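Visitor: let's see this in three dimensions:
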Amino acid sequence: MSEIFLNEEELMLQNTVQEFSLSKIAPRASHFDQNEKFPSENFHDIATLGLLGLEISPKYGGSGGTARQQSIVVEQLARACAATSTIYIAHLSLCCRFISMYGSENQKKEILPGLVSGSNVGAFALTESVSGSDAAGMITTLRPQKNGFIINGSKTYITNAVEASTIVVMATIDPKLRSKGVNALIVDSKSPGITINPIHGKMGIRASSIAEIVFENVFVPKENLISNESNGFKDTMNVLNASRISIAAQCVGIAQSAYDAALDYTQNRKAFGQNLSEFQGIQWKLADIATEIEAARLLTLEAASLRDSKKPFIKQASMAKLFGSRIAVKSANTALQIHGGLGYISPTPVERYYRDAKITEIYEGSSEIQKLIIARNILSTAK
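Guide: Have a look, this model is predicted:
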């Protein structure tokens, strides 16, 4: 990104994480993808750099920082390994952020240091088989009782669930109440009654685990309640809106890695006596993708800047996520097409970029949901 958009501290962070990601994370990406293996080495190294503490107060072991800085980090991680960036986002942007924004002082002191140091992994359990985009339609319930709550139900497609020790769980006091019944709690993954069922066979981001979490009469102490039904759903949506900026940055990273691979290939692959890069048709493809990546990057930076300034950012975050995911898929598809048959074979990373990109149009609010959010924001301010 041009220096006019980043300050000196941000440029230093970008250069540091880029060098780390390309030298440490990128060489491991194919192995973890092919084996569907959680990249514990990556997670440990990211923690060592202090990156798990971004936007978390130093009071709880964090390193402070901004949404802009977190976007910079996510883009560079995704450029090297999309799955690693997904793990990072679920851990920091969802689990840690929820506790940091809405947790009690005791919850922050007890839970955040372990998450920030990387000794514990965090997860965020919202999605259910009956309520994907319709988050308020959840049927996992909590029943108040003396000194705590009993949770019954199940969550699915939960990132980091297999490795997590701390899970932020959304449950309702009554499914009929929809958004007005949602509570958020901190749940220890080792609590009696919890069963973690790993889900295998994902198309992309295969090194990032997902699982079904089943709750059978799981007791949660009352001290673990973060948000009750008066604000639980609102708090959940606030966290998701902020996290979409990170997903947008992930999209830019995936798109950039695919573009880089395509650009390099066109300058080295010869056909009909000249490099592919000398064909006008190829040049137009590269020009389109380069322009769209920069536009996606600037949309993401705008959303992050608005959030840092405590100004309304939801529309811009959804725009960045909608456009960024579209460009990630387009860039990966273009890179694969330019590579031809070679791009379809696993030793070539572009086939991984192609598989990794698609999920960005689905998770943390599908493209269709982003359009609804954008439209509502536009219409609410139209005269």
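
Visitor: alpha carbons only for contacts and neighbour counts from here, please
Guide: Will do.

Visitor: what are the boundaries of the helices in this protein?
Guide: Ranges of helices in the chain, per DSSP state H, are 8-20, 26-35, 40-48, 67-80, 82-88, 97-102, 105-117, 232-266, 280-308, 314-339, 350-357, 367-381.

Visitor: in CSV: those helices, plus mean neighbour count and distance to Ser191.
Guide: Output for the helices of the chain, formatted as CSV (neighbours: other CA atoms under 10 Å; distance: least, CA to CA, whole Å):
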stretch, mean neighbour count, distance to Ser191
helix 8-20, 16, 36
helix 26-35, 16, 29
helix 40-48, 17, 23
helix 67-80, 26, 31
helix 82-88, 27, 22
helix 97-102, 20, 19
helix 105-117, 19, 16
helix 232-266, 25, 22
helix 280-308, 19, 36
helix 314-339, 26, 35
helix 350-357, 26, 33
helix 367-381, 14, 34
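
Visitor: turn those into TSV, columns for distance to Ala161.
Guide: Output for the helices of the chain, formatted as TSV (distance: least, CA to CA, whole Å):
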stretch	distance to Ala161
helix 8-20	26
helix 26-35	17
helix 40-48	14
helix 67-80	20
helix 82-88	10
helix 97-102	16
helix 105-117	14
helix 232-266	18
helix 280-308	27
helix 314-339	24
helix 350-357	19
helix 367-381	25
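
Visitor: of those helices, which is nearest Gly193?
Guide: helix 105-117 (21.3 Å; CA to CA).

Visitor: show me what the closest one is packed up against.
Guide: helix 40-48, helix 97-102 (3 or more CA pairs under 8 Å, 6 or more residues apart in numbering; DSSP states H and E).

Visitor: need the ones you listed in a markdown table with distance to Ser57, can you?
Guide: Putting the helices and strands packed on helix 105-117 into a markdown table (distance: least, CA to CA, whole Å) gives the following:
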| stretch | distance to Ser57 |
| --- | --- |
| helix 40-48 | 15 |
| helix 97-102 | 8 |
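
Visitor: nearest to Pro221, out of the helices of the chain?
Guide: helix 105-117 (12.0 Å).

Visitor: please state the offset of that closest one from the chain centre?
Guide: 21 Å (CA atoms, centre = their mean, to the nearest Å).

Visitor: contacts for it, please.
Guide: Under the criterion CA atoms under 8 Å, 6 or more residues apart in numbering, residues 47-48, 50, 52-53, 60-62, 91, 96, 99-100, 120-122, 166, 224 lie in contact with helix 105-117.

Visitor: please provide the structure for the following sequence as well, for comparison with the first:
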Amino acid sequence: MIRDRNALDTLLSEVNTWVRTVAHPAEDQVAAEDRIPDAIVSDMAKRGYFGWSIPEEYGGLGLTTEELILAAFELSQCAVAFRARVGTNTGIGSEALVADGTEEQKSTYLPLLASGAMTGSFALTEAEAGSDASALTTSARRDGDDYILDGRKCYITNAPIADLFTVMARTDPDTPGARGVSAFIVRRDSPGLETSPPYKMMGQAGSPVGEVLLDSVRVPARNLIGGVEGQGFRTAMKVLNKQRIHLAALCTGPAIRMLDMAMDHAETRRQSGQAIIDFQLVAALLADCRTEIEAARALILQTARARDDGQDIALEASICKYFASEACGRIADRCVQVFGGAGYVANYSSIERYYRDVRLFRLYEGTSQIHQLNIVRQMRKRPRA
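Guide: From the prediction side, this is the model:
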């Protein structure tokens, strides 16, 4: 567990160096092959990247929310695929177990997730239950000492390569909405579980996303997370509230990287005998980028500290995700503008790839529009200041 500032600074410095010496040089290869080389995945595992937020007693580093955010700012300053490869283990793929798992569930699976021996995946979204996750139809029927799961999940990060799935399913078909939903641990080798090939996507090459198909999958009752039916949606909200802070940080890292590239270009690209950074309208684009990055960082860190203090951050987590993802989109657009025509040409700069990669941030973990609605909903629940 990192509580010493020097130890934390060492970790952050090591990640910063790794991003620039390992990840950046491999970005073109990852994009071309649509996968991260096995040697790099093994290196990330050896460095403990898969276990940042998993408690120490289960083999992880046990980072606080604030420490996880600071590490995420660093790791995400490279192609999205690298942080996505470990992201389900440090976030949604393990957090349900960390938050609500039984001791047996934690001791069985968290060490495997922390070491990178298993890759986790969070299977919540369905074709007609995305933004309104409480509308899911995947079913879990009790059969003796087991449950039988049937359904289809879509848009699931790391599904094609995951070894362990947290699956949300309805255990009470007569109870609509959130109250009839439960959470299960399902192993890939369970008969009846299949995953689709990775989707062909607009961006985020090297980060496989696909479907999870459940056809009469028999799951032991001991794999019901927490051992209690009907608590799955509550578990999911615990996972998502933390993940929204985490994802907000993961939106901010690419923004930092894109601004770095735009600054380098603006300092070296000359027009009419001077660097284009000396043109005021170009400078204004760069200034706006830096301002939004700093605003996002401050907001995210403030919310992370509040969560570590045990405060209710449902409102603030939505604000973080909404603001940081939208800001990242604006920053991507400005940075391409700074590059001009060169920003649209793939064989000149990777800025066009980042532009495509970050577009997804405004869609997953709740669309921007859902977060707008949730922000107002949470505001109405709280006493006015």
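
Visitor: one step back: nearest to Thr172 of the first structure, out of the helices of the first structure?
Guide: Among the helices of the first structure, helix 232-266 sits nearest to Thr172 of the first structure (CA to CA), with 9.2 Å.

Visitor: how much does the closest one stray from the second structure?
Guide: Compared with the second structure after fitting, helix 232-266 of the first structure deviates on average by 0.6 Å (mean CA distance after the TM-score superposition for the first structure).

Visitor: what's that helix packed up against?
Guide: Here helix 232-266 of the first structure touches helix 67-80, helix 82-88, helix 97-102, strand 182-188, helix 280-308, helix 314-339, helix 350-357, going by 3+ CA pairs under 8 Å, 6+ apart.

Visitor: show me the contact partners of the shortest one.
Guide: Contacts of helix 97-102 of the first structure with the rest of the structure, by CA under 8 Å, 6+ apart, involve Glu55, Ile56, Gln107, Lys108, Leu112, Val168, Ile226, Ser227, Asp235, Thr236, Val239.

Visitor: can you rerun that using 10 Å?
Guide: 53-57, 60, 89-92, 94, 103, 105, 107-109, 111-112, 124, 168, 184-186, 226-227, 232, 235-236, 238-240, 242-243 (CA atoms under 10 Å, 6 or more residues apart in numbering).

Visitor: residues contacting Ala375 of the first structure?
Guide: Lys315, Ile369.

Visitor: how close does it sit to Lys315 of the first structure?
Guide: Look at Ala375 of the first structure and Lys315 of the first structure: by CA to CA, to the nearest Å, they are 9 Å apart.

Visitor: mutual contacts of these two, please.
Guide: Overlap of the contact sets of Ala375 of the first structure and Lys315 (by CA under 10 Å, 6+ apart) is empty.

Visitor: now the aligned residue in the second structure for Ile245 of the first structure, nearest residue through space, not along the chain?
Guide: Under the alignment by TM-score structural alignment, Ile245 of the first structure pairs with Ile245 in the second structure. Distances taken as CA to CA, 6 or more residues apart in numbering put Ala317 closest to Ile245 of the second structure, at 5.4 Å, once the chain neighbours are dropped.

Visitor: quick one: that neighbour from Lys238 of the second structure, how far?
Guide: Distance from Ala317 of the second structure to Lys238 of the second structure, by CA to CA: 11 Å.

Visitor: which one in the second structure is aligned with Phe149 of the first structure?
Guide: Alignment note (TM-score structural alignment): Phe149 of the first structure maps to Tyr147 of the second structure.

Visitor: near that match, how many other residues are there?
Guide: Close neighbours of Tyr147 of the second structure, defined as other CA atoms under 10 Å, add up to 22.

Visitor: coming back round to it: and of the helices and strands packed on helix 105-117 of the first structure, who's closest to Gly201 of the first structure?
Guide: With distances scored as CA to CA, the stretch of those nearest to Gly201 of the first structure is helix 40-48 (19.9 Å).

Visitor: in contact with the counterpart of Gly343 of the first structure in the second structure, which residues?
Guide: Taking TM-score structural alignment, the alignment pairs Gly343 of the first structure with Gly343 from the second structure. The contact partners of Gly343 of the second structure, by CA under 10 Å, 6+ apart, come to Ala262, Asp333, Cys335, Val336, Gln337, Ser349, Ser350, Ile351, Glu352, Arg353, Tyr355.

Visitor: right, and out of these, which lies closest to Ser272 of the second structure?
Guide: Looking across the contacts of Gly343 of the second structure and measuring by CA to CA, the closest to Ser272 of the second structure is Gln337, at 18.0 Å.

Visitor: and the contacts of helix 105-117 of the first structure, which of them are buried?
Guide: By neighbour count, with 16 or more other CA atoms under 10 Å, those hold 47, 50, 52-53, 60-62, 91, 96, 99-100, 120-122, 166, 224 as buried.

Visitor: follow-up on the earlier one: the residue nearest to Ile245 of the second structure and Thr303 of the second structure, how far apart?
Guide: To Thr303 of the second structure, Ala317 of the second structure is 7 Å away according to CA to CA.

Visitor: and Glu294 of the second structure, by the same measure?
Guide: Distance, Glu294 of the second structure to Thr303 of the second structure, by CA to CA: 14 Å.

Visitor: what do you get for Met202 of the second structure?
Guide: Distance from Met202 of the second structure to Thr303 of the second structure, by CA to CA: 31 Å.

Visitor: please say which position in the second structure Asn160 of the first structure maps to.
Guide: Per TM-score structural alignment, Asn160 of the first structure is aligned with Asn158.

Visitor: test my guess that its match contacts Ser207.
Guide: Yes: using CA atoms under 10 Å, Asn158 of the second structure is in contact with Ser207, at 6.8 Å.

Visitor: shared neighbours of the two, anything?
Guide: In contact with both Asn158 of the second structure and Ser207: Ala84, Arg85, Pro198, using CA under 10 Å, 6+ apart.

Visitor: skip the chain neighbours and tell me the closest residue to the aligned partner of the first one in the first structure.
Guide: Meaning Ala84 of the second structure. Matched across to the first structure, Ala84 of the second structure falls on Thr86, judged by TM-score structural alignment. Nearest residue to Thr86 of the first structure in three dimensions, chain neighbours excluded: Ser208, at 6.7 Å (CA to CA, 6+ apart).
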